[in-house]
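Visitor: my questions concern the predicted model and sequence given below.
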Amino acid sequence: MAYKQLRVSRFSMIAFTLASSFSLVHAQGLSNSLNVETSWIGNSFGGANAPSGLYQVHVPDDIDTIYVDSAGNVYTNTTYDEAGETQAVFDPNGNLVAGPSDQGYNENGYAITANDNFIYYVNGGKVFASAAPKAGGSYDLAQSRSGSLVQTDVRGLAATDGTLYVSDNTNGQILIYSINQDGTLASNPASFSLSYPRGLALGSDGSLWIVEANDNSSSGAQVVHYDGSGNNLGDVINFDGSVALTGIAVDTSHMQSPDDLVLISDNGQDQDIKIYDVGNLTGSPTGYNSFGNVGGVYSNTKGQIAALKFKGLTGVGVDGSGNIYVSQNGGRDSVNNLDGNAFGAELEKYSPSGNQQWSRLGLEFVTRAGFDPGDDGQDVYDTWHHFNLNWQNNTPGSEWSYTGFTLDRFEFPSDSRLSAPNYTTWVRRINGNRILFTTGQYAGYLNIYKTNVDGDIATDSSTSYPAQGYYAIYPDANGGIWEAGTAQPSEYIIYTPSTGLDGNGNPTYGSTQSFNRPAPFSGSDGIIRRAQYDAGSDTLYLAGWNSSYPQPGPIGDDGPGQIYTAYPGWLANNGNVSPAWTIISEQDTSNYDWPESFSVAEKPDGTEGYLFLTFSGIHKIQVFSVIDGSAVGTITADPSLVGPSIQTSEGPSSGAIGNVDMPYGIDAFRRSNGEYVILNEEDNQAKNLLFRWVP
């Protein structure tokens, strides 16, 4: 009852608030810990409960290559993982059993291999060795890491117990090293010349199958065959320019054929694995078998996720039983650029007959997904991925399923998502049609996409919204666009109303309206950094700085500010509204503990609603009532499920929840049953946090 009374005053007393003082709330000491359910989306693992020897448990945000040993252990490498899990080892059941405890930001993660005793991998342009896993155990790769063994542009590795083969792309040669007992390499390796060497794989007879491909040529790659001493055996598999050859493996199990089988991962338009029988081969094979749906995720219903519908293949491997493993990262605009990163990582295991055994996903990196308001938050989209949430599931991490990949780089090669850094997604319904609005890590622009263009594919709307450079930019529930901030003319708040859709489903817009900045941002010292407008209650929410609460040096220009205000009746009164309340947030720059983003969710009749304020380094969400700005409490993630919130001068600790480091890193939504659900950026372990709260 109190909510209704307060809410009535919010509108009927606007004339009074214009002339009187407003409510000022100092957000210090929100000690009331709210009872929430902690969950997550986008990663197969929550990030906590690492087994002995491991510091973190998550699927990395990218996989550039894999190697699979005969037992079915999968070794992965990538150029970058926010938490430093640039190398990882998964056991035959898909459990993570090894990874480094230190942050290893690579310059080149295109090669990894192993023998019975050691793992060899590229990190930062250098080859290192770590102890190989032992059955049933887990361990830290950093603990046994050697010093640098090879320093060159390495694109492929293959190993026996006594020999390491290295693709030296810089000098156009294959290096052949003898392996010492401690895993180090003997000096003065043998070598043989080969232009543009890439991936390596060993046959059952010890011979080498080598990918030869020029990154700067579109004429196609080839696979050549040499013996272990570097003698050319004359066998060649040729590919035309439509094949983007990204990985190679040899099936020596002889489960499917009495001969060796060469497997090639093709990241071109076929999006499949090409399998060649090379038994008694002289010259070139005459044909191949395809593993996976030809066309990958774009076959049948486009964008629909299903087994054998690959997307962005980066590697392939085979174990001693003939099981096939495929790594993917969604692909990029160029067949030569394998760095998917924000597109996410996928690792799958299939039986020889094509039955999926397991799938491991690490889909989120500097991304914040958004709820679809048109179906009570059941569907969630980030810039590239479509998730479905089953709210009946209560086990943490079980609500989500990965249902769609919305980018088609082949049919729409100019899609702006291939070139622009789109990391934040808002889902809006305009005339019932689902429209995606996205912006980058530092905001400044909006890109607009139509969904379900063909299957689950989205594509650029013809509606153009130019980059203005505003940190405060926001699409409201009706598709109207709000801007404010540091770009000129910074003295204005700018609103561009939505007028619906044109005949092709593109949003249309009316004339821009400008408003003077209100108090407490109205002076020459006032800066607005965030804006959100609730169309149902006609309330504009702003955040920023002024001379009383100036921007501290450690907080960059993308920081939201320390002042948070609400202006009910904004459009009805043409912006001539004083704030109904003002919150002064806490901040501790010495401990990386300052606000980064906020999101507002309200009950449709305006009798209830909350502002959720998420912090940058120390991962927490402070909650305030939008009725009067009063503090409600604090949401923190359950560390036993998703890892602790531990911040250092170098960023989050290994295994910890990552920073919120984007202007709109949180999305809150009120479901029809009164439950508030919140998505929060967590790029350290390649996921989004999901919170469920009933007031």
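Guide: Yep, it's here.

Visitor: okay, CA-based contacts and neighbour counts for the rest of this
Guide: Will do.

Visitor: for residue 639, give me its contacts.
Guide: Residue 639 makes contact with 48, 645, according to CA atoms under 8 Å, 6 or more residues apart in numbering.

Visitor: rerun that using 7 Å as the cut-off
Guide: residue 48 (CA atoms under 7 Å, 6 or more residues apart in numbering).

Visitor: swap in residue 122?
Guide: 108, 109, 110, 111, 112, 128.

Visitor: once you drop chain neighbours, what's closest to residue 25?
Guide: residue 583 (4.6 Å; CA to CA, 6 or more residues apart in numbering).

Visitor: check which helix or strand the one you found maps to.
Guide: strand 581-585 (DSSP states H and E).

Visitor: state the next helix or strand along the chain beyond that strand.
Guide: Trace forward from strand 581-585 with DSSP H and E and the next one is strand 595-602.

Visitor: what's that next one packed up against?
Guide: strand 609-615, strand 666-670 (3 or more CA pairs under 7 Å, 6 or more residues apart in numbering; DSSP states H and E).

Visitor: ok, residues contacting the helix or strand immediately after the last one in the chain?
Guide: Beyond strand 666-670 on the C-terminal side, the first helix or strand identified by DSSP H and E is strand 676-682. Residues from elsewhere that reach strand 676-682, judged by CA under 7 Å, 6+ apart: 366-369, 657-660, 665-670, 688-694.

Visitor: then this one, side by side with the first:
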Amino acid sequence: MLCVASQVVSAETALDAKTSWIGNTFGYGDGTWTQINITAIAVAPDGKVYTNAPWDESGAEASVYQNGRMLEFAGGTHGWGNGGGNAVAVNRKYVFLAVPVGNERGHLVSPGIWPEKGKQWYGISRREIADPKRSVPFQPSANATDQRAWLAAGFLKVNEVPTGTTADITGLAASDSTLYASNATRDRVEVYDAESMIQKTTWAVHEPGRIALAPDGTLWVLTDTLGERAPGIAHYTASGQRLNDELPLPADTVPVDLAMDGQGRVLVADNGPRQQVLFFSRSNGRYVASGTLGERGGIFSGVPGRPGPQRFNGLTGVGVDARGNVYVSTNGIGPRFAPIGAGLGATLESYAPDGHQTWQVQGLLFVDGAWMDPSRPDSVYTGNKRFELDLSKPPGQEWKYAGFLSNRFRYPEDPVFTVDQWPGLPIARKLKGRTFLFLTDMYADHLKIYRFDAARDGEVAIPSGFIAGRDRGVTRVPNAPPGGDWIWRDANGNGRFDANEFTPNTSGAKLIGGWGWWVDSEGDIWRARDSKGIYRFRFGGLDAIGNPVYSYSNLTTYPVPAPFTELRRTIYDPASDSLYATGYTADLPVDRSFWKEAGRLLVRYDGWSTGKPVQRYAIPLPWDTKAKPIVTVIGLTVEGQYVFAVEPVGAVHVYDRDSGREVGVIRPGPEVGRASGWVDVPNGISAHRRSDGEYLIFVEEDARGKVMMYRWKPA
């Protein structure tokens, strides 16, 4: 018989909490946010910057910025078969966007608007420069009142390929009369009339990419952009004749974008180890290096991982306005970001001709949470960043970007770059006097472990350990044993996955499957495995390198405790020897349609380590899968006197940890437009009790590039 603590049904108690956020310049209270990825920019003479990227969770793939503000986004690049792309150009009348068009696996059917089933289109969407939401048709519309038909009438289909095949438009440049498009998969630059969008000519270039249009009508084009080696740069006449001009690029340059300024200089965004914008000027009939913008080494120079002006990190675009201001976009890795996805953080920066930064916007977080640094006050870790807080400032201004944790030059095998599309959800613990960061992924397959060495690596997190689940998620890990289910520890301290550092699981207790990861304050790792029980890796101290030690020989297993039939989360508190568990019971069964949720019941067990734990209380959790939006709990945490449980739409239920009584609910406030995106991960909430009794509650917020920060001080 299930014993459930009685709950009085009443209107919810709204807690007096302040809403804030970290990781985005704008919080959406004013209707704006910085997009989560920028892979291409075009700069108008007046300093408006037009962007493009394959994905922004709320549809701002193509946006417009000026003077440190997001002005608007184009729309029509997200959903219903539409997507963003990797190229953008402007002239005085139009914005040209490289975009794909699909059919949502054959569910969208209308000739001329979507491709037939099994096909994918790649092409160019033409928009009004004064209002990029407005498509400018150049062909008849099937229905002038239908927005999709209107978009289609302003879309130029360039490539039609089988679904799953990539055939991006890889570069765009425009004058008032002519549009140039790089078609890398067909090894050519295509030339169109900018008004009729009729093709005028094509000319051969091997795998062309970004294009810069010079004032004299010639074009600089990236070449060889699809291979593994760094692209080249070639100079062409408007008719496609290659000119005998060479830019003296340093040997390790990785050019990713080009621009021309009013002085006739060629600007090259170098995403190689230099992380700079390189300037080249014509002198005595040839081009010579004439300057740079950015610290050599970018964010990894000086104190590695420390952000700041001119410390670029993953350059994707460069542009110049009529005044000579230079604009630089970054996303933490560069335009060719597979398999990372949009998760390393977008920035767009403006620099005056003398090199000082005039403004910057940041969209730094996606599918990410936050956890207070156990070793420093007012310091917060996310999946691959660190922030510092000044809680005396207004909402949304309390945070400062302080550290980027992933150094792809020093640690190219960091699983952030090989395992997930997103860095992961953090738990930071201080063990044996040292700080460690534990990251789980969006689907709770595995656990990454990082250590720190500030004297040598600054802000950078050093790959230290890894507990693998199913094979699918770890196929790109170098030297990994087949089948998944292994432990790796960086025995020699080089941050690489050497073949002799793996231990396959031969214990017989398989760890594949399950949704619950937790690292307790003493370093033990807990894994809730649905109907298979609870698995506990005991912390085995630190090895000679300073890595935490975990092994299958030091693994404790527990059966699913009554009254559960399936477990989804377990949180252990060593100080009270209490285990908090959530999941499903025979009376409160699972609905397989909702597979990330924490469950329908929360139970606290006391005396867990005695072998005879006592149930203190069992309380039903919010659960209404027919509501819109659905009401369930997707994550929870325990801190101070409270249990905090978050719904997928960001509402936080607060329970007294001793009695299980619900104290109240925190919902997003006006500072963020009273809106939250979907909490889409199993570990998307954390909390921290400050010395004055105030609680900081951090919640993943997928929609608009940030993490929510609720500030609540119990009465």
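Guide: Received, thanks. Please read these numbers as outputs of a predicted model, since none were measured by experiment.

Visitor: circling back to that earlier point, export the helices and strands packed on strand 595-602 of structure 1 as JSON lines, with columns for mean neighbour count and distance to residue 684 of structure 1.
Guide: Below are these laid out as JSON lines (neighbours: other CA atoms under 10 Å; distance: least, CA to CA, whole Å):
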{"stretch": "strand 609-615", "mean neighbour count": "24", "distance to residue 684 of structure 1": "15"}
{"stretch": "strand 666-670", "mean neighbour count": "25", "distance to residue 684 of structure 1": "15"}
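
Visitor: of all those strands, which one is nearest residue 597 of structure 1?
Guide: Residue 597 of structure 1 lies closest to strand 609-615 among those, at 5.4 Å (CA to CA).

Visitor: residue in structure 1 paired with residue 597 of structure 2?
Guide: Residue 597 of structure 2 maps onto residue 559 in structure 1, with residues paired by TM-score structural alignment.

Visitor: buried ones from the contacts of strand 676-682 of structure 1, can you make that a PyMOL selection?
Guide: To isolate the buried subset of these in PyMOL, counting by 16 or more other CA atoms under 10 Å, use the following:
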select buried, resi 366+367+368+369+657+658+659+660+665+666+667+668+669+670+688+689+690+691+692+693
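
Visitor: enumerate the positions of the longest helix belonging to structure 2 that are buried.
Guide: Criterion DSSP state H: the longest helix present in structure 2 is helix 147-153. Neighbour-count burial for helix 147-153 of structure 2 flags 148, 149, 150, 151, 152, 153 (criterion: 16+ other CA under 10 Å).

Visitor: which one of those is nearest to residue 306 of structure 2?
Guide: Looking across those and measuring by CA to CA, the closest to residue 306 of structure 2 is residue 151, at 42.6 Å.

Visitor: quick one: contacts for that closest one?
Guide: residue 135.

Visitor: I'd say the match of residue 597 of structure 2 and residue 597 touch.
Guide: No. Taking CA atoms under 7 Å as the definition, residue 559 of structure 1 is not a contact partner of residue 597, at 8.3 Å.

Visitor: quick one on the thing from earlier: can you get me a residue count around the residue nearest to residue 25 of structure 1?
Guide: Residue 583 of structure 1 has 21 neighbouring residues, counting by other CA atoms under 10 Å.

Visitor: do the one 3 residues further on as well
Guide: Other residues within reach of residue 586 of structure 1 by the criterion other CA under 10 Å amount to 17.

Visitor: what do we get in structure 2 for it?
Guide: Residue 586 of structure 1 maps onto residue 622 in structure 2, by TM-score structural alignment.

Visitor: from residue 217 of structure 2, how far off is that match?
Guide: From residue 622 of structure 2 across to residue 217 of structure 2, the span is 64 Å (CA to CA, to the nearest Å).

Visitor: check residue 415 of structure 2 too.
Guide: 45 Å.

Visitor: of these two, give the one with the bigger neighbour count.
Guide: residue 415 (21 against 12).

Visitor: aligned to the more buried one, what sits in structure 1?
Guide: Match for residue 415 of structure 2 (TM-score structural alignment): residue 416.

Visitor: OK, contacts around the nearest residue to that match once chain neighbours are set aside?
Guide: Here the nearest residue to residue 416 of structure 1 in space, its sequence neighbours aside, is residue 460; by CA to CA, 6+ apart that works out to 7.0 Å. By CA under 7 Å, 6+ apart, the contact set of residue 460 of structure 1 is 415, 416, 448, 449, 450.

Visitor: name the helices or strands packed onto whatever helix or strand the fourth one lives in?
Guide: Assessed by DSSP H and E, residue 449 of structure 1 sits inside strand 447-454. Contact analysis of strand 447-454 of structure 1 by 3+ CA pairs under 7 Å, 6+ apart lists strand 433-439, strand 457-460 as its packing neighbours.

Visitor: just the buried residues of it, please?
Guide: 447, 448, 449, 450, 451, 452.

Visitor: alignment lookup: residue 674 of structure 1 to structure 2.
Guide: Under TM-score structural alignment, residue 674 of structure 1 pairs with residue 693 in structure 2.

Visitor: is it true that that match touches residue 713?
Guide: Yes. Using CA under 7 Å, residue 693 of structure 2 and residue 713 qualify as a contacting pair, with a distance of 6.2 Å.

Visitor: ok, for the match of residue 586 of structure 1, nearest residue in space, not its chain neighbours?
Guide: residue 632 (5.3 Å).

Visitor: picking up where we left off before, which of the helices and strands packed on strand 447-454 of structure 1 sits closest to residue 624 of structure 1?
Guide: Proximity to residue 624 of structure 1 (CA to CA) singles out strand 433-439 among these, at 25.8 Å.

Visitor: so where do the strands sit in the stretch 51-200 of structure 1?
Guide: Residue ranges of the strands in the stretch 51-200 of structure 1, as given by DSSP state E, counting those that start in this stretch, are 65-68, 74-77, 87-90, 96-99, 112-114, 118-123, 126-131, 139-140, 150-151, 154-159, 163-168, 173-178, 190-193, 197-202.

Visitor: pull the number of nearby residues for the equivalent of residue 439 of structure 2 over in structure 1.
Guide: Mapped onto structure 1 by TM-score structural alignment, residue 439 of structure 2 lines up with residue 438. Residue 438 of structure 1: 26 surrounding residues under other CA under 10 Å.

Visitor: so who does residue 438 of structure 1 touch?
Guide: 383, 422, 423, 424, 425, 426, 446, 447, 448.

Visitor: tell me how far the match of residue 415 of structure 2 lies from residue 164 of structure 1.
Guide: 42 Å.

Visitor: same question, residue 271 of structure 1
Guide: In terms of CA to CA, residue 271 of structure 1 sits 30 Å off from residue 164 of structure 1.
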